[in-house]
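Enquirer: predicted structure and sequence below. I'll ask about it afterward.
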Amino acid sequence: MSKTVPEAYFNFLKELKENNNKEWMDAHKNTYLKLEKEFKAFCASTKDRLNTLDQIERAKVFRINRDVRFSKNKMPYKTNRSVIFSREGVQRRGSYYFQMAPGNSFMGGGFFSPESPDLLRIRKEFELDAAPIRTILKQPHFNKAFNGFNTEDQVKTAPKGFSKEDPNIDLIRNKNFFVNHAFTDEEVLAEDFQENLIIHFKLLLPFFDYMSEVLTTDLNGESVL
């Protein structure tokens, strides 16, 4: 299994961006299949490394084909390759994510578009006591790598049932509880990139452990499993 990202995939994705159509992809199908196999080998190797830190149920490589049924963008293919590493068991929440694309590579992790009960549970926890999550977010290495939650998707004032005057409204307003870290093309193509990626994934563990405890208990701290 490969420990490096296939550099040729970067060039392929650049060309795909300029030729995003089925005819071009069909003409380059063999190249795509070879590169996809190499990328999946990198993902499998990364999953093995992650399993020395955590327990990973599976590594899911997302399809390159786009679902264009409800999108104004009818380009048939994604111009990135991405994978999600799902943690094993209902007691372990959160997932690790990596996206590779020329000029837009990043890793991340957390809780993206959580289901309504989970979203409410997280918000209620932050309303009750946000000190633990703030401690995690402010931890020097974590803060340097991620600089807080991704805040691109928030409610404008306060979610229903919460006060906009709540001292933790900056956290409660989030619809996602997700952090990410960008990599340069040079970093992704470096021989030690997998190690760099694992280091950043490892930073997520205290965050995942805390959020798993929140999502597997009620507000009294009693298990709901």
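Expert: Perfect, thanks for sending it. Everything numeric here is computed off the predicted structure, so don't read it as measured data. Residues are numbered from 1 along each chain as shown.
Enquirer: switch to C-alpha atoms for all contacts and neighbour counts from now on
Expert: Noted.
Enquirer: how long is stretch 190-206 end to end?
Expert: 27 Å (CA to CA, to the nearest Å).
Enquirer: can you list the buried residues in the longest helix seen in the chain?
Expert: Ranked by residue count, the top helix of the chain under DSSP state H comes out as helix 29-50. Neighbour counts over helix 29-50 (16 or more other CA atoms under 10 Å) mark 32, 35-36, 38-50 as buried.
Enquirer: from the chain's centroid, how far away is stretch 156-166?
Expert: Chain-centre distance of stretch 156-166: 27 Å, with CA atoms, centre = their mean, to the nearest Å.
Enquirer: pull the residues that contact stretch 64-81.
Expert: For stretch 64-81, the surrounding residues in contact (CA atoms under 8 Å, 6 or more residues apart in numbering) are 13-14, 16-17, 20-22, 61-62, 99-102.
Enquirer: got another, please set it beside the one above:
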Amino acid sequence: MLSENTLSFLKKLQKNNNKEWFDKNRALYDEAKQDFENLVEQLITMIGKDEEEISLLKPKDCTFRINRDIRFSKDKTPYKTNMGAYIVRGGKKSVYAGYYFHCEPGKSFVGGGLWMPQPAELKKVRQEIDYCWDEFKSIVQNKKFKSVYGDLSRDAEYTLAKVPRDYDKDNPAAEFLKLKSLVGLHNVADNDVTSKALVKKLGDAFTTLKPVIDFINRSLE
């Protein structure tokens, strides 16, 4: 579970997203950061029981800085108003698919997969989906997967309008071949974030997503 204080800090940051306020309240940030890293350590331990490479990770390998990169953004607020962790073999900059938890008051979610891979990696995944369509279809149409995630995310920003030119438009996997990211997302309510059952809830969601992640990573190996 995460502390109510962690969500409270993020709510206050949403209303005071400036360096002066942040510097005055750095102790609150340090407390929230430690709280989140403690959760990430528990998640690493849990996932690592079945995935040895993940068991070697530390929270710092998975968590993201709270400072925003504002160099090319019209939004010049200096801080993210969320805390996120990408738990994946090789750490958060890995090319492999992994597990993600996003903590943001009113907008928290759990999930994972492969977000915006480079063209070479995306090509491999698409080929695997095409070659092993029956297997992939059985994974994303699994009753448990659909009950938790519904489907892989089809955000218009990360989906092609047409099937990639290497594939026929009538390909049975067409709707998945259009995806530029292959991720599953499931919303988490604030009262679940601060519940003692949080680790189990996230663990169940990760277990449900694991066949998708294993399929993607097999294509990248």
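Expert: The structure has been received and is ready for your questions. Predicted model only: the values in this text are computed from it and were never measured.
Enquirer: for structure 2, what spans make up the helices?
Expert: According to DSSP H, the helices that structure 2 contains are 4-15, 19-24, 26-48, 52-55, 59-62, 119-131, 133-140, 143-148, 174-177, 190-193, 198-220.
Enquirer: buried residues in the fifth one?
Expert: Of the residues in helix 59-62 of structure 2, those with enough neighbours to count as buried (16+ other CA under 10 Å) are 59, 61-62.
Enquirer: so can I have JSON lines of these showing distance to residue 131 of structure 2?
Expert: Compiled in JSON lines, the buried residues of helix 59-62 of structure 2 are given as follows (distance: CA to CA, whole Å):
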{"residue": "59", "distance to residue 131 of structure 2": "36"}
{"residue": "61", "distance to residue 131 of structure 2": "33"}
{"residue": "62", "distance to residue 131 of structure 2": "32"}
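Enquirer: can you name every helix or strand that the longest helix of structure 1 contacts?
Expert: helix 7-18, strand 56-61, helix 193-202 (3 or more CA pairs under 8 Å, 6 or more residues apart in numbering; DSSP states H and E).
Enquirer: got those as JSON lines, with distance to residue 141 of structure 1 columns?
Expert: JSON lines is the format used below for the helices and strands packed on helix 29-50 of structure 1 (distance: least, CA to CA, whole Å):
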{"stretch": "helix 7-18", "distance to residue 141 of structure 1": "29"}
{"stretch": "strand 56-61", "distance to residue 141 of structure 1": "23"}
{"stretch": "helix 193-202", "distance to residue 141 of structure 1": "9"}
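Enquirer: nearest to residue 170 of structure 1 among the contacts of stretch 64-81 of structure 1?
Expert: residue 99 (27.3 Å; CA to CA).
Enquirer: any idea what the closest one aligns with in structure 2?
Expert: In structure 2, the residue paired with residue 99 of structure 1 is residue 102, using TM-score structural alignment.
Enquirer: leaving out sequence neighbours, find the closest residue to that match.
Expert: Excluding its sequence neighbours, the residue lying closest to residue 102 of structure 2 (CA to CA, 6 or more residues apart in numbering) is residue 84, at 4.5 Å.
Enquirer: which residue lines up with that neighbour in structure 1?
Expert: Under the alignment (TM-score structural alignment), residue 84 of structure 2 pairs with residue 82 of structure 1.
Enquirer: what does residue 164 of structure 2 give?
Expert: That one, residue 164 of structure 2, aligns with residue 159 by TM-score structural alignment.
Enquirer: just give the nearest non-adjacent residue to that match, would you?
Expert: residue 173 (6.4 Å).
Enquirer: got the contact list for that neighbour?
Expert: 154-159.
Enquirer: onto which residues of structure 1 does stretch 193-202 of structure 2 map?
Expert: The aligned range for stretch 193-202 of structure 2 is 188-197, by TM-score structural alignment.
Enquirer: chain center to that stretch: distance?
Expert: Per CA atoms, centre = their mean, the centroid offset for stretch 188-197 of structure 1 relative to its chain is 17 Å.
Enquirer: can you tell me the distance between the two ends of it?
Expert: With CA to CA as the measure, stretch 188-197 of structure 1 spans 9 Å from end to end.
Enquirer: buried ones in it?
Expert: By neighbour count on 16+ other CA under 10 Å, the buried set for stretch 188-197 of structure 1 is 188-189, 193-194, 197.
Enquirer: and the furthest pair within the residues you listed?
Expert: 189 and 197 (11.7 Å).
Enquirer: what residue of structure 2 matches up with residue 123 of structure 1?
Expert: By TM-score structural alignment, residue 123 of structure 1 lines up with residue 126.
Enquirer: that match and residue 145 of structure 2, how far apart?
Expert: 20 Å.
Enquirer: looking at these two, which is more packed in?
Expert: residue 126 (24 against 21; other CA atoms under 10 Å).
Enquirer: ok, that one touching residue 177?
Expert: Yes: under the criterion of CA atoms under 8 Å, residue 126 of structure 2 makes contact with residue 177 at 5.8 Å.
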